[in-house]
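Chemist: Sharing a model prediction with you, sequence too.
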Amino acid sequence: MFLRMFIKKAVKMNTAFIFYASLVLVGVSAVIMRVIEPETFPTLFEAVWWVMTTVTTVGYGDYYPVSVGGRIYAMFLYIIGIGLIGVVIGKFVDGFAELKKRREEGKLPYQGQNHIVIIGWSQKASYAVAEIIESEKCEIVIIDKLPKAPVIEEYIHYIQGDAAEEEVLRNADITNAKAVLVFSDDTIHDSLLADGKSLIIASSIERMSTDIHTTVEIKKEEHIKNFTHVQVDEFVLSHEAVSRMAVRSAFTKGIAGIYSQLLSRGHGDNLYEIFVHANWHTYREAFDALLQEGATLIADGNRMDINRRLDEPISEEAKLLVICDKAVYEKLKGKEWAG
């Protein structure tokens, strides 16, 4: 009865107090046993060892009290020490469980850098997560209002809340992120309202970090002009892009397969970024060098007129885009073509 009451009161005590009380109990008990039985416990370490194996119920039996006084104190440890340490272990287990629960509910701030933030969970966002994992395997932070994380993985962190709020973006460590993908809210059927929400989110991101690369999905192309005061780097048309690709495939058979292959890293030749090599002075030099390795240079950033600019000098900040398979790309990285 006494032990049960003690444990109930201990459970209600402050965790820090219980932890320090346990340390004091172990330390004091070790000193007491060292004083009572100096021959059994020749050093303080042996006494601490015996106390720890006793209160954790391990009981190796290599050390044990032989005197009446030592055994009486051992009985005290059986009653008080084991119960106290049991409460400490229970609180540690509860703490880990609470931590896991808070992580699943998106209530733990993310701390990291060079991660990709995905705003708005949907089927499209799930495809984006799979593509990121296939491409770079970097850390991913998802922001949404779902009650629990849509994906439970070690490298995927969930933040619950409104992405237009500064605190939520701060919890996602937006200032240290590598890129942000803002997906259109599929629950809003009015394209004007959906793109308006994306505009507010993009404005909130810009207010906190003007350097981050931001890609926004919009439902109508004519709404892009409304983003002119916001530094959005890329726009993706959600429904119009699919419709246009379908029309192109009707006139040019097989073109849809080319689009799909370039958009996905799953198979075949894909689009990769290659930074400027120190030995390349013109686009022609870069084009010829990459072609010999099995890669085709097609663009510098969003400019696809490389074939008309072959003799122009390349700036050190240029972002060259090539088409090749993954094996060639890995070979190019191994030869330090990226700089």
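Modeler: Cool, got the structure. Residues are numbered from 1 along each chain as shown.

Chemist: can we go C-alpha only for contacts and neighbour counts from here?
Modeler: Fine.

Chemist: Can you identify each of the helices in the protein by residue range?
Modeler: Taking DSSP state H to define them, one finds helices in the chain at 2-12, 15-36, 44-55, 68-76, 82-104, 123-135, 166-171, 191-208, 240-251, 255-263, 283-292, 326-334.

Chemist: Let's have those helices in TSV, adding distance to Val182 and mean neighbour count.
Modeler: Compiled in TSV, the helices of the chain are given as follows (distance: least, CA to CA, whole Å; neighbours: other CA atoms under 10 Å):
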stretch	distance to Val182	mean neighbour count
helix 2-12	45	12
helix 15-36	41	17
helix 44-55	53	20
helix 68-76	62	14
helix 82-104	21	16
helix 123-135	9	15
helix 166-171	12	18
helix 191-208	7	19
helix 240-251	16	13
helix 255-263	18	15
helix 283-292	33	17
helix 326-334	27	14
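
Chemist: Would you reformat those helices as CSV and include distance to His229?
Modeler: CSV is the format used below for the helices of the chain (distance: least, CA to CA, whole Å):
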stretch, distance to His229
helix 2-12, 55
helix 15-36, 51
helix 44-55, 65
helix 68-76, 73
helix 82-104, 35
helix 123-135, 26
helix 166-171, 19
helix 191-208, 9
helix 240-251, 23
helix 255-263, 29
helix 283-292, 33
helix 326-334, 37
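
Chemist: among these, which is nearest Leu271?
Modeler: Nearest to Leu271 among these is helix 255-263 (5.7 Å), distances taken as CA to CA.

Chemist: ok, the nearest residue to Thr282 once chain neighbours are set aside - contacts?
Modeler: With CA to CA, 6 or more residues apart in numbering as the criterion, Thr282 has its nearest non-adjacent residue at 4.3 Å, and that residue is Pro313. Residues near Pro313 by CA atoms under 8 Å, 6 or more residues apart in numbering: 281-283.

Chemist: Take this one as well and set it beside the first:
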Amino acid sequence: MSYSFFNNFVRLPLFLRVLFIALFTIISFGLFVHLLEPEQFPTLFDGVWWAVITASTVGYGDFVPKTVLGRLAGIGLILTGAGFLATYFVSLATAAVTKQNELLEGKADFKGKNHIIVIGWNERTREILHTLCMKNESISIVLIDESLEKNPLPNMNIHFIQGRSNLDEVLIKANIFHAMKVIITADPNKGELHADMGSILTLLAVKGLNREVPCIVEILTSEQVANAKRAGADEIVQTNILTSFVMINSISSQQLVTSFLGLLNQLDKRNLTFKPAVPEVIDMTFMDLSHMLMKEGILLLGIKRGEETLLNPPHPFTINQQDQLIVIMNE
């Protein structure tokens, strides 16, 4: 029994062990001085109070031993209890600093739920994190990256985990089982094909642990889009297509590109979203529905029907039950 107690005791964190020893020492000295000088310390609490004040070297003087044995007990308490208390506070401060360093260096597990996991660090990731934090300050975000040595945005609500995102132990540290969504960005330090292969490998690892979590994956090469879909990508973002569009059109019309980029900037400040087709709008034409939503301050851009996206479809175009409306809503 005693060996089992000692074995469990030594496994406790250092600051808890020191705290228990300090409390045991203070209570023991408080009981001893109460039994030794009952007139000076009428109750056990008075003795414990004196022991706490003496061990902490405050020394109010409201309770003072009169006998030689009582004063010797005070000396012994100062030599032992004060040391244990000082050690406790040092251990507590060390534990706090260690925990803070673990958080900063990406070594601490994430314990929250319904969070967004963003994988990979680059300028796109920086913009994504800033936008997510600005739109919803209460949302929890976990950043996974192996190239960073510490949290790049320590002043934001971002939990950093350092490690390779295709390893189960790293994804488990990010609590992948309770994540709301995963965003996988391409590694800018690799070639396009190797970056896509790394993104798909990470996607496979994520889906292997949590098949239900929605995953948005950045793919650079067109030939890897099909593989990303097979791996379970819910949304695929082909950033090179957008870059090519801007560069090609800038050759023929700089004004068109400037207007397009300005439009993207405006969309970033508004709520571009999907709305399911409610029963009231089924069988309505796109034009009639557009006029009706415009009265509510909602701009109808197009329709998402299955895998096909139709922007401003030709008239007449009838809304079906499975359609999703692509709309811009004012904040």
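Modeler: Cool, the structure landed. These numbers come from a predicted model, not from an experiment.

Chemist: where does the residue nearest to Thr282 of structure 1 sit relative to Tyr272 of structure 1, distance-wise?
Modeler: Taking CA to CA, to the nearest Å as the measure, Pro313 of structure 1 falls 21 Å from Tyr272 of structure 1.

Chemist: swap in Tyr158 of structure 1?
Modeler: 28 Å.

Chemist: Comparing those two, which residue is more hemmed in?
Modeler: Tyr158 (31 against 20; other CA atoms under 10 Å).

Chemist: my read: Lys150 of structure 2 touches Glu102, true?
Modeler: No - Lys150 of structure 2 is beyond contact range of Glu102, at 9.2 Å (criterion: CA atoms under 8 Å).

Chemist: Which residue is the nearest non-sequential neighbour of the aligned partner of Asp168 of structure 2 in structure 1?
Modeler: Applying TM-score structural alignment, one finds that Asp168 of structure 2 aligns to Glu166 in structure 1. Excluding the flanking residues, the one nearest Glu166 of structure 1 by CA to CA, 6+ apart is Ser204, at 6.9 Å.

Chemist: Equivalent analysis for Ile212 of structure 1, please.
Modeler: Once flanking residues are discounted, Ile212 of structure 1 sits nearest to Ala179: 5.7 Å by CA to CA, 6+ apart.

Chemist: What residue in structure 2 is paired with that neighbour?
Modeler: Aligned against structure 2 by TM-score structural alignment, Ala179 of structure 1 finds its counterpart in Lys181.

Chemist: I'd assumed Ile116 was in contact with that match.
Modeler: Yes - if you go by CA under 8 Å, Lys181 of structure 2 and Ile116 touch, sitting 5.0 Å apart.

Chemist: ok, so what distance separates Val90 of structure 2 from Phe84 of structure 2?
Modeler: Distance from Val90 of structure 2 to Phe84 of structure 2, by CA to CA: 10 Å.

Chemist: typo on my end, Met292 of structure 2
Modeler: 75 Å.

Chemist: Next: Leu19 of structure 2.
Modeler: According to CA to CA, Leu19 of structure 2 stands 8 Å off from Phe84 of structure 2.

Chemist: What range does stretch 106-118 of structure 2 cover in structure 1?
Modeler: Taking TM-score structural alignment, stretch 106-118 of structure 2 hits residues 106-118 over in structure 1.

Chemist: And for the longest strand along structure 2, what's in contact with it?
Modeler: The strand that spans the most residues within structure 2, counting by DSSP state E, is strand 298-305. With contacts defined as CA under 8 Å, 6+ apart, strand 298-305 of structure 2 is touched by 290, 293-294, 309-313, 322-330.

Chemist: same check, this time on stretch 99-107 of structure 1
Modeler: By CA under 8 Å, 6+ apart, stretch 99-107 of structure 1 touches 108, 147-149, 152, 157-160.

Chemist: at 6 Å instead, please
Modeler: Residues outside stretch 99-107 of structure 1 that contact it (CA atoms under 6 Å, 6 or more residues apart in numbering): 147-149, 158-160.

Chemist: Equivalent analysis for stretch 62-82 of structure 1, please.
Modeler: Outside of stretch 62-82 of structure 1, the residues within contact range by CA under 6 Å, 6+ apart are Val55.

Chemist: switch to 7 Å and redo it
Modeler: By CA atoms under 7 Å, 6 or more residues apart in numbering, the surrounding residues in contact with stretch 62-82 of structure 1 are 3, 33, 36-37, 40, 50, 55-56.
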